[in-house]
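Participant: output the structure for:
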Amino acid sequence: MDLSRLWLGLLLPVLAALDFRYHHQEGMEAFLKSVAQNYSSITHLHSIGKSVRGRNLWVLIVGQCPKEHRVGIPEFKYVANMHGDETVGRELLLHLIDYLVSRHGKDLEITNLINSTRIHIMPSMNPDGFEAVKKPDCFYSNGRENYNKFDLNRNFPDAFEYNNISKQPETLAVMKWLKTETFVLSANLHGGALVASYPFDNGAQATGALLSRSLTPDDDVFQHLAYTYASRNPNMTKGDQCKNKMDFQNGITNGYSWYPLQGGMQDYNYVWAQCFEITLELSCCKYPREEKLPFFWNDNKASLIEYIKQVHLGIKGQVFDQNGNPLPNVIVEVQDRKHICPFRTNKFGEYYLLLLPGSYVINITAHGHDPHLTKVVIPEKFQTFSALKKDFHLPIQGKLDSILVSNPSCPLIPLYKVMPSHSVATRPGLFLFSMTLLLIFFK
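Facilitator: Take a look at the predicted model:
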């Protein structure tokens, strides 16, 4: 026996293979803690809060510098199981974690992805709901809601209507979490249908609701993101795999066009956190039998990886003053796609704009100063694991604290209620979405 190989094997992280079964809270925690211990150089495990019953809302971070944000490294997240009885996403994210850490340093694509991205994975946003399900069911169980009987995907502030319902501990934890990181891209994993749904989930005349759709100023990017995921899932891309359900062309849909909902998480991410999020419905059956889990993993593995890569679309960089100091809270947006809550630089002066290849005029506006306009061309083919880097130096000199104070955060009110149509994406004739019936399965 080659002793050198034996010693090398003893030094490498050892993690028991993750089996294909449903992992309850204790088993999930044991797995996550084992990963964090065995792969401590690229992972960090923490809880962002607790459920109503006091269960931890665990997040495992995978990245080259997992414990802290680094300038130029975008933040990505997956969240699953916010409906406790929609279980496939919960197990897929555990297997994704296993797949990522076990291939780091061995698989070039995975290694580059981890080294260039900080990936946050929350397998269960609603652990109380999951534990409450006594008997798996394809349609509905009491575990859908949290312990207080609130649907967490109707519990966020809404940009279109007043929804002054009691915010739940799980919801508040996610809202707080979004303020601590500069998330760029996200997906939340559900079950009960097979489709990739993109914002908006609610709507108003300003976003095209009279045409049975509700489109964001970044509709082209959102359609690309949804199709990127669906097109790599052999069943989702067919669009008609769930019996007695809608036929989704190419496996994607606008959320409002499917059916409107108030207080959804993906709309909140986009409006208030500058984070592009889509909703992934991964199984016709909400809580399928365990023996089906390997098939769901095989169908979604490529999609899960390819979707993470999309965090590197578009452009990124920093905004500096004339002395080279980074400027926080500076508006950085494409001129013709303004957001109702303007996208701003973070405390490091960083910005990230997810954009498809093309020519854009970027508007950089610091409080109290005239807009600075710059044309940027994003090439058709660019490096896979980095957006186009473009820093901006403004001919101003100002104290960072004063800039921060003068730019309060966007208010939590129905922002679109009285807004006129604000984007070319919402004008008639660009897309034809047909009115659909409210289905048995909900996001």
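
Participant: okay, CA-based contacts and neighbour counts for the rest of this
Facilitator: Noted.

Participant: which residues of the stretch 1-150 of the chain fall in helices?
Facilitator: Listed in chain order, the helices of the stretch 1-150 of the chain (DSSP state H, counting those that start in this stretch) span 3-11, 25-38, 88-103, 108-116, 127-132.

Participant: give me whichever of these is most buried.
Facilitator: helix 127-132 (a mean of 23; mean count of other C-alpha atoms under 10 Å).

Participant: can you give me the buried ones in the very next helix or strand once past it?
Facilitator: Downstream of helix 127-132, the first helix or strand assigned by DSSP states H and E is helix 169-180. By neighbour count on 16 or more other C-alpha atoms under 10 Å, the buried set for helix 169-180 is 169-175, 178.

Participant: let's see this one next, to set against the first:
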Amino acid sequence: MFVFTLCLFLWSWLSSIHGLEFGYHNSMEMEQYLKDINRTLPDITHLHSIGQSVEGRELWVLILGQHPREHRTGIPEFKYVGNMHGNEAVGRVLLLQLIDYLTSRYLSDPLVTRLLNSSRVHILPSMNPDGFESSARECMYTKGRYNKNGVDLNRNFPDAFESTTDQKREKEVRAVMDWLQTESFVLSANLHGGAVVASYPYDNSNRGSELQGGLSISPDDDVFVHLAKTYSYSHSEMHSGNSCYDSQDFSHGITNGYHWYPLPGGMQDYNYVWAQCLELTLEISCCKYPPEAQLPGLWAANKPALLAYMQQVHLGVKGVVMDSYGKPVQNAVVEVAGRRNVCPFRTDRNGEYYRLLLPGNYTIKVTYPGHKTLTHTIRVPYGPDAFSALTHNVLLQHSDYSSTATQLPQSCTTPDLGIQESDSATLLPPSVFTALTLFLLQRLLMLS
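Facilitator: Alright, predicted model coming up:
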């Protein structure tokens, strides 16, 4: 503990003198910076790669928290993702500055300390390092937007409203999809540029019941609006709604994604529908790649909002669902009355569930095969002030009758991974390959 405190003091002292330079650090410089932090502060940071870009650059994620190497029960997982579009470079800069801010103020700043002690924070500064390296320093042009294969990564995820089974998933997208399988993220945001607004799901629609007055409304719309307003009103200008001279006015500085423009294959909808993670898209600068002299001002405008948004991971209710023997169970369905999610929220491998909810009274229904369905009415306080959502554990009772557990749609149990780069379709005739794939999927469903 003494050695850690000493290292933290030295890092804080050096940061207070020098700080992280405001600039566009290339991939090698960014990697070295992240490794330096992890080497200096191994007790509160953990650095790992979730995969590689098309050109072989690592997709580095730095985890910050009291227990950075592993999940702890009751500690929610939060993430920020930047630079999905390679030429939208401000998010990459701000996330590196956020890392510097959090690590240099841990144990000295009460807000930072409580944030890192009460949540596990994952930061991916650059999802598209290849695009960044090829970008031009221009405000509104698209050079560097796409990955090395010329694909827009924010149009490449499986879509809840359109069939995209024949679409190849890019390496960067598959890396994020795999990442979401390994961590039970609760709240997230991805940082973009070219406007100043907080956008929330849905991004797309098939013109079904979700389409209301030109908006594509999700079952958790009230929570999403609250999250978007939390960011916009904590930002120095976003809430005014007209920060960019050439963009439309956004009331309160927020917008429903579909109402702004329909976007199929977006990452925020994928997070919400398939990963049970509520995600916003944060447009944080009018200019996608502004002059470096503007970066300190952009950091000052966004810093309070980045911190306030992180604290919202403590909204609502959390807990562990246990069987009749008191053992945590995976895939128990936890439903909130009045919120019919496309894919029902389920407990993770630790038996945990998290539901972001605004303060109020809610009816929670828990179903699990071989056990009686339990329905509880709970009152949810405002958790962010206490840095903890309401804890509500559930002990199920064994049933001799067949379960009435909610049947999960096939699309929820077998997410569309698309055509893999390593697929060896040439080794088998297409018909044989397809038949074999369908057979394996059928066997997996029978076992699940």
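
Participant: sorry, back to before: and of the helices of the stretch 1-150 of structure 1, who's closest to Leu57 of structure 1?
Facilitator: Nearest of those to Leu57 of structure 1, taken as C-alpha to C-alpha: helix 127-132 at 7.6 Å.

Participant: and Gly131 of structure 2, how far from Val54 of structure 2?
Facilitator: Taken as C-alpha to C-alpha, to the nearest Å, the spacing of Gly131 of structure 2 relative to Val54 of structure 2 amounts to 10 Å.

Participant: shared neighbours, those two?
Facilitator: 147-148 (C-alpha atoms under 8 Å, 6 or more residues apart in numbering).

Participant: can you give me the helices in the stretch 201-350 of structure 1?
Facilitator: Counting by DSSP H, counting those that start in this stretch, the helices of the stretch 201-350 of structure 1 are 219-230, 255-258, 265-273, 293-309.

Participant: TSV for the ones you listed, including mean neighbour count and distance to Thr384 of structure 1?
Facilitator: As requested, those are exported to TSV (neighbours: other C-alpha atoms under 10 Å; distance: least, C-alpha to C-alpha, whole Å):
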stretch	mean neighbour count	distance to Thr384 of structure 1
helix 219-230	21	14
helix 255-258	24	29
helix 265-273	24	24
helix 293-309	18	7
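
Participant: now the ones you listed as JSON lines including distance to Lys106 of structure 1?
Facilitator: Shown next, in JSON lines, are these (distance: least, C-alpha to C-alpha, whole Å):
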{"stretch": "helix 219-230", "distance to Lys106 of structure 1": "25"}
{"stretch": "helix 255-258", "distance to Lys106 of structure 1": "39"}
{"stretch": "helix 265-273", "distance to Lys106 of structure 1": "34"}
{"stretch": "helix 293-309", "distance to Lys106 of structure 1": "16"}
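
Participant: those: which one's closest to Phe320 of structure 1?
Facilitator: Phe320 of structure 1 sits nearest to helix 265-273 of all the helices of the stretch 201-350 of structure 1, at 22.1 Å, using C-alpha to C-alpha.

Participant: how much does the closest one stray from structure 2?
Facilitator: Taken against structure 2, helix 265-273 of structure 1 registers an average deviation of 0.2 Å after superposition, with mean C-alpha distance after the TM-score superposition for structure 1.

Participant: I'd like to know which elements that helix is packed against.
Facilitator: Judged by 3 or more C-alpha pairs under 8 Å, 6 or more residues apart in numbering; DSSP states H and E, the packing partners of helix 265-273 of structure 1 are helix 169-180, strand 183-190, strand 276-283.
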